[in-house]
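Engineer: Below are the sequence and a predicted model; questions follow.
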Amino acid sequence: MIKEGYTSNERIKEESDFLRGNISNLLHDDSITHFPSEEEFLLKFHGITQQDNRDERLIRKKNGQGRNWLFMLRLRLPGGRITPSQWLAAETLSDQFGNGTLKLTTRQAIQIHGVVKQDLKQTMKDIHHAAITTIAASGDATRNVMVSLHPEDSGIHETVFNQAQELSRKLEPQTHAYHEIWLDAKRIYSGEEEEPLYGPGYLPRKFKIAFTLPPENDVDVYAQDLSFVAIEKEGKLLGYDILAGGGMGYAYGNPGSFPRLADIIGFCFPEQVEEVARQVLLIHKEFSTRSNRKTSRLRYTIAGKGLGWFTNELATRLPFPLQEAKPFSLSTNGDAADVPGRQTIEIEGGRIQNSNRQQLKTAFHEIASIHQGDFFITGNQNLVIDGITPDTAVRIKSIIRKYNLLPNDSGLRRNSSACTSLPFCPQALTDSERLLPKLVDELESQLKELGLWDEEISIRMTGCPNGCSRPYLAELAFVGRGPGKYNIWMGGSRRGDRLGFVYQESVSVKEIVDVLRPVFARFAAERNQGEGFGDWSIRSLHPQSL
């Protein structure tokens, strides 16, 4: 029953018959090229986002045409792991039904853009045949579970990775609607037993989980609703420190929304992870507001009711006490250093395509055709070729050289990431992925003059304040404010454990380079030995330090 004051989305979920809605009937209606708003919302739970090419809107309108409706499909890949055969399948699907590119996301997932409505069902079937799912890759449920490590590195790494994958599976929605709509399965459920965890109303908003083993932190554990930081001693996994209540997005003009770092709330043993996750999720489900989607995330519930309330509520639900948190230290939210048999390839903006700069699509097609290990997508949108065998090492290295996959990039470019934004994202206020490489081109000339070419500076860009690239943790970030304008953030740490601050608001694209020129000059002249840009800027430029 929908309570008074709830948003319309709550009614849509409750009345959707566990995410079925009218999707199936509309899917087979060839007279329409897109879905109405209610089914558009439900499609997100199936990992599908309805979009249009916003670059074409004005011209099409002048020509008396409607929007060019397209769909983005998000592949759910816990821990970012994808096999070479799955990679080739995703590539084929993008070529056959999409725009011929793949987008690696900051949640270690893959987006396929440009699918038209008439091809949706076949694309979803083919994704299933590749042993991949899109369920809850978006929507008000547990999203893709992130993991900041490689299972082959040690027994602990394998244990943590497998536990994260198992938790991802346990927290997936159980509705049979996905199989009925996309895979032609017969209905086998009726009633609420179909969703024993979520129920018909699912969550107020999304729920994000990450795992890491220090010192790595490319998953940004402080930016998640719930994180598990593995604690080891003498080569054995003791358990996990638990962090809760982090998140990045906020809304302009709404002081009740804000980015927030997660709090460390305790320690649990490995066998207790699932129950901790379930109960934190249920607190979010039961207490986060359903009356305002802009503030219906767990972090606002914790901030509003207090951390003490949250930990007490969790304690009453758990059949075991949480232990005191153990000390841990994170070194970087960049990607982990490579080891023999592993090669990380930086993917600017996460976009796998053939361009004038690099033939990434062709290169990875050739690598996937011979690679006997796995690929891993990092939280920084890069791709790791893991498990390179002696049989293929020479050929893979030859492909890397042939396509210049390891260019002598600046430290700034090596640590850049950007959301999709225009022309496809409906939320975008301005450019991100298309602009950041050009902006870095201009900034690099300054860095080279100042002797900062190799300086590792994390730089992130988003086309709106939702913060998909987690910009508020970056040392330098650009957050879309309006067409061609950005708020410049700086002061995040390379460890991913500190929020930055707004250095300047509503800076036009043409002004950004000039605004940053004196900042970089001061950094080069004033920084302490070994001091990074984020640490220097929070010390020297933050309003409270002046």
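Structural biologist: All right, it came through fine. The shown structure was predicted, so the numbers you read here are calculated from the model rather than taken from an experiment.
Engineer: going forward, measure contacts between C-alpha atoms and count neighbours the same way
Structural biologist: OK.
Engineer: What distance do you get for residue 79 to residue 379?
Structural biologist: 9 Å (CA to CA, to the nearest Å).
Engineer: do the same with residue 436
Structural biologist: 18 Å.
Engineer: Comparing these two, which residue is more hemmed in?
Structural biologist: residue 379 (28 against 23; other CA atoms under 10 Å).
Engineer: Could you verify my assumption that the more buried one touches residue 109?
Structural biologist: No: using CA atoms under 8 Å, residue 379 is not in contact with residue 109; the gap is 9.1 Å.
Engineer: how about the helices of the stretch 151-300 of the chain, start to end?
Structural biologist: 155-170, 177-183, 273-287, 298-305 (DSSP state H, counting those that start in this stretch).
Engineer: follow-up on the earlier one: which residues are in contact with each of residue 79 and residue 379?
Structural biologist: Common contacts of residue 79 and residue 379 (CA atoms under 8 Å, 6 or more residues apart in numbering): 108, 146, 148.
Engineer: which element is residue 50 on?
Structural biologist: Element membership for residue 50, per DSSP states H and E: strand 48-52.
Engineer: can you point me to the longest helix in the protein?
Structural biologist: If you go by DSSP state H, the chain has its longest helix at helix 509-526.
Engineer: Flag every buried residue along that helix.
Structural biologist: Neighbour counts over helix 509-526 (16 or more other CA atoms under 10 Å) mark 512, 520, 521, 523 as buried.
Engineer: State the next helix or strand along the chain beyond it.
Structural biologist: Following helix 509-526 in sequence, per DSSP H and E, is helix 533-540.
Engineer: Give the buried residues for that next one.
Structural biologist: In helix 533-540, counting by 16+ other CA under 10 Å, buried: 533, 534, 535, 536, 537, 538, 540.
Engineer: mind checking the SS state of the nearest residue to residue 517 once chain neighbours are set aside?
Structural biologist: Spatially, and ignoring its direct neighbours in sequence, residue 517 is nearest to residue 446 (7.0 Å; CA to CA, 6 or more residues apart in numbering). Recorded secondary structure, residue 446: helix (DSSP: H, G, I helix; E, B strand; the rest coil).
Engineer: Next one for the comparison:
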Amino acid sequence: MSEKHPGPLVVEGKLSDAERLKKESNYLRGTIVEDLDNGLTGGFTGDNFLLIRFHGMYQQDDRDIRAERAEQKLEPRHAMMLRCRLPGGIITPTQWLAIDKFAANNTIYGSIRLTNRQTFQFHGILKKNVKPAHQMLHEVGLDALATANDVNRNVLCTSNPIESELHQEAYEWAKKLSEHLLPQTRAYAEIWWDKEKVATTDKEPILGETYLPRKFKTTVVVPPHNDIDLHANDMNFVAIAENGKLIGFNLLVGGGLSLEHGNKATYARTASEFGFLPLDQTLAVAEAVVTTQRDWGNRTDRKNAKTKYTLERVGVETFKAEVEKRAGFTFEPIRPYEFTTRGDRFGWVKGIDNQWHLTLFIENGRLLDYPDRPLKSGIAEIAKIHQGDFRLTANQNLIVAGVPESEKAKVEAIARSHGLMENVTAQRENSMACVAFPTCPLAMAEAERFLPDFVTRVEAIMNEHGVGDEHIVLRVTGCPNGCGRAMLAEIGLVGKAPGRYNLHIGGNRIGTRIPRMYRENINEEEILISINELVGRWATEREADEGFGDFTIRAGIIRPVLDPARDLWE
């Protein structure tokens, strides 16, 4: 990103109301305990509606029945979405069986949703079951602390089952980063685990009394697999190895995908390279990045509060120099690295440790027992016999990791009998959507429910043009907040209104380029007409091994986004 007229380090002005809320929250306690005992409403009231997000929950309601309930003079059917903290996405079979049982017995929908934040969510937890949910997680060594709102959220890590030793080192750093950057307040333990209130004064040495200006996302990525989409995240540690051993990280800062329709002061942005650091500087540098964003991030306008906007306002070099000053460390030049893939590798693969790993495609990450496809029960049956672990991927899929040769046939038989190993196309494997309707309050258009049939229609187009064995990275998100990562896709649909989307093209397969809007506010039929035309040209005019997004740039169909802060909206 270019350095153009660096602005003030701190934005002066009236603070947003979120800043008042955090300051008055008594370190995230609010009156949540009292609200839990309020039987007059199924939801949380006042500031608690937002405060519970720091505790890993969003209050939602079923939008499919909202109007009907209003007509009956009933409040919306409030229920909570709870997101687990699961650094690196690794979970044990014992833990899995506990969450499987809870989902079946204590949620409205009965499903487990794997997210592209490499964790799982429960949807539809009624207020009476909220505390039991947190206690169940605690009993198996998990929690939901800091998976939402203005904190460092779940730390992602490349799901690499092949190079087991290198992955293990990277995963350990993902855990260390997660723990180091967690809120220090004991509010979570007091409220949900009934821990005694400690008399000492709460302190937040890293996050501060009013926490961060906005959400903050961190990753550890092991090249050449960009499976965690590093450019969607604020702080990224790119693993650098020598002779199979991790020696340090390249640091990239300031990625982010959310924007607001029509607001040219908002934009998607790829992360900027800062430099290389040895392993012993990792936590100090991470803390310095977080505290710099804490102090310099915009607290007057939440739409411009993320790290990407701070970098653009003060300048990348100014931000980097402050990180070096706070960490007492000078970055070395970036070490060479390259990304060649970002999708998951499905089916069985053998690791260098002679263990087998089975990657299962889970469409939209939704684990539920469907007629003739009892997916959720299938994973539970595998968990009952599996001695390794499960790895949730940032593409909403699941890896049964660490399977010895002697157990391989047994695991596969369970997977096949429960519909977990059906043949799917490369196109379907490389398509993804956020949750959207009916539970997400921000959704403007369908995404998860829209995607399966839409992909079927895209597959027909691909087959018609003779490229049915290939794929285009396709993402659908129900609003412009970026959860489906459509702004790193070759074809990205961003919800604009019910049944209508903005069509973005021109990203690339490895996820290092932002796509540009090609057509605005169009319906499914109009989208498919455009895709048919574009795929037809790609099939006949492309160069050898040229991806769809790269083709649309080379052919002059769309201009590349080179400087998103200045030309994304042109």
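Structural biologist: Everything's here; your move. Here the structure is a predicted model, which is why all the values come from computation and not from measurement.
Engineer: Put one on top of the other, what's the TM-score?
Structural biologist: Remark: TM-score between the superposed chains equals 0.96 [TM-score structural alignment, normalised by the length of structure 1]; 543 aligned residues with a CA RMSD of 1.6 Å.
Engineer: on that earlier part again, for the shared contacts of residue 79 and residue 379 of structure 1, which single residue is the most surrounded?
Structural biologist: Neighbour-wise, these (other CA under 10 Å) top out at residue 146, 33 neighbours.
Engineer: Show me what that one lines up with in structure 2.
Structural biologist: Residue 146 of structure 1 maps onto residue 156 in structure 2 when the alignment is built from TM-score structural alignment.
Engineer: Now the counterpart of residue 123 of structure 1 in structure 2: which helix or strand?
Structural biologist: Counting by TM-score structural alignment, residue 123 of structure 1 lines up with residue 133 in structure 2. Using DSSP H and E, residue 133 of structure 2 falls within helix 130-139.
Engineer: ok, and for that helix, which residues are buried?
Structural biologist: 130, 131, 132, 133, 134, 135, 136, 137.
Engineer: now stretch 491-511 of structure 2
Structural biologist: 491-497, 499-511.
Engineer: quick revisit: mind checking the SS state of the nearest residue to the match of residue 123 of structure 1 once chain neighbours are set aside?
Structural biologist: Among residues not flanking residue 133 of structure 2 along the chain, residue 102 sits closest, at 7.5 Å (CA to CA, 6+ apart). Classification of residue 102 of structure 2 using three-state DSSP returns helix.
Engineer: Map residue 102 of structure 2 across to structure 1 for me.
Structural biologist: By TM-score structural alignment, residue 102 of structure 2 lines up with residue 93.
Engineer: Do I have it right that its match meets residue 123?
Structural biologist: Yes: between residue 93 of structure 1 and residue 123 there is a contact under CA under 8 Å: 6.6 Å.
Engineer: can you tell me which residue in structure 2 aligns to residue 312 of structure 1?
Structural biologist: Checking TM-score structural alignment: residue 312 of structure 1 goes with residue 321.
Engineer: again, but for residue 535 of structure 1
Structural biologist: That one, residue 535 of structure 1, aligns with residue 550 by TM-score structural alignment.
Engineer: contacting residues around that match?
Structural biologist: Contacts of residue 550 of structure 2 by CA under 8 Å, 6+ apart are 506, 507, 508.
Engineer: Give me the distance between residue 242 of structure 2 and residue 205 of structure 2.
Structural biologist: On the measure of CA to CA, residue 242 of structure 2 and residue 205 of structure 2 end up 35 Å apart.
Engineer: Comparing the two, which residue is more hemmed in?
Structural biologist: residue 205 (13 against 8).
Engineer: Quick one: map the more buried one onto structure 1.
Structural biologist: Using TM-score structural alignment, residue 205 of structure 2 pairs with residue 196 in structure 1.
Engineer: That match and residue 526 of structure 1: what is the separation?
Structural biologist: Distance from residue 196 of structure 1 to residue 526 of structure 1, by CA to CA: 58 Å.
Engineer: do residue 197 of structure 1 as well
Structural biologist: 54 Å.
Engineer: Residue 486 of structure 1 too?
Structural biologist: Taking CA to CA, one finds residue 486 of structure 1 at 26 Å from residue 526 of structure 1.
Engineer: Which parts of the stretch 1-150 of structure 1 are strands?
Structural biologist: For the stretch 1-150 of structure 1, the strands defined by DSSP state E, counting those that start in this stretch occupy 48-52, 69-75, 81-82, 102-104, 110-115, 146-148.
Engineer: give me every residue that touches the equivalent of residue 76 of structure 2 over in structure 1.
Structural biologist: Under the alignment (TM-score structural alignment), residue 76 of structure 2 maps onto residue 67 of structure 1. Neighbouring residues of residue 67 of structure 1 by CA under 8 Å, 6+ apart: 52, 53, 56, 57, 60, 61.
Engineer: Just the buried residues from those, in PyMOL please.
Structural biologist: Here is the PyMOL selection string for the buried members of these, based on 16+ other CA under 10 Å:
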select buried, resi 52+53+57
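Engineer: for the contacts of residue 67 of structure 1, which one is nearest residue 258 of structure 1?
Structural biologist: Ranked by distance to residue 258 of structure 1 (CA to CA), those are led by residue 52 at 28.6 Å.
Engineer: from what I can see that closest one touches residue 424, true?
Structural biologist: Yes: the pair residue 52 of structure 1 / residue 424 is scored as a contact, 5.9 Å apart, by CA under 8 Å.
Engineer: So residue 470 of structure 2 versus residue 539 of structure 2, what's the distance?
Structural biologist: For residue 470 of structure 2, the distance to residue 539 of structure 2 - CA to CA - is 10 Å.
Engineer: Also residue 70 of structure 2?
Structural biologist: 51 Å.
Engineer: now swap in residue 567 of structure 2 and tell me
Structural biologist: 29 Å.
Engineer: and what of residue 86 of structure 2?
Structural biologist: From residue 86 of structure 2 to residue 539 of structure 2 the distance is 41 Å (CA to CA).
Engineer: cool, residue 14 of structure 2 as well?
Structural biologist: With CA to CA as the criterion, residue 14 of structure 2 and residue 539 of structure 2 are 54 Å apart.
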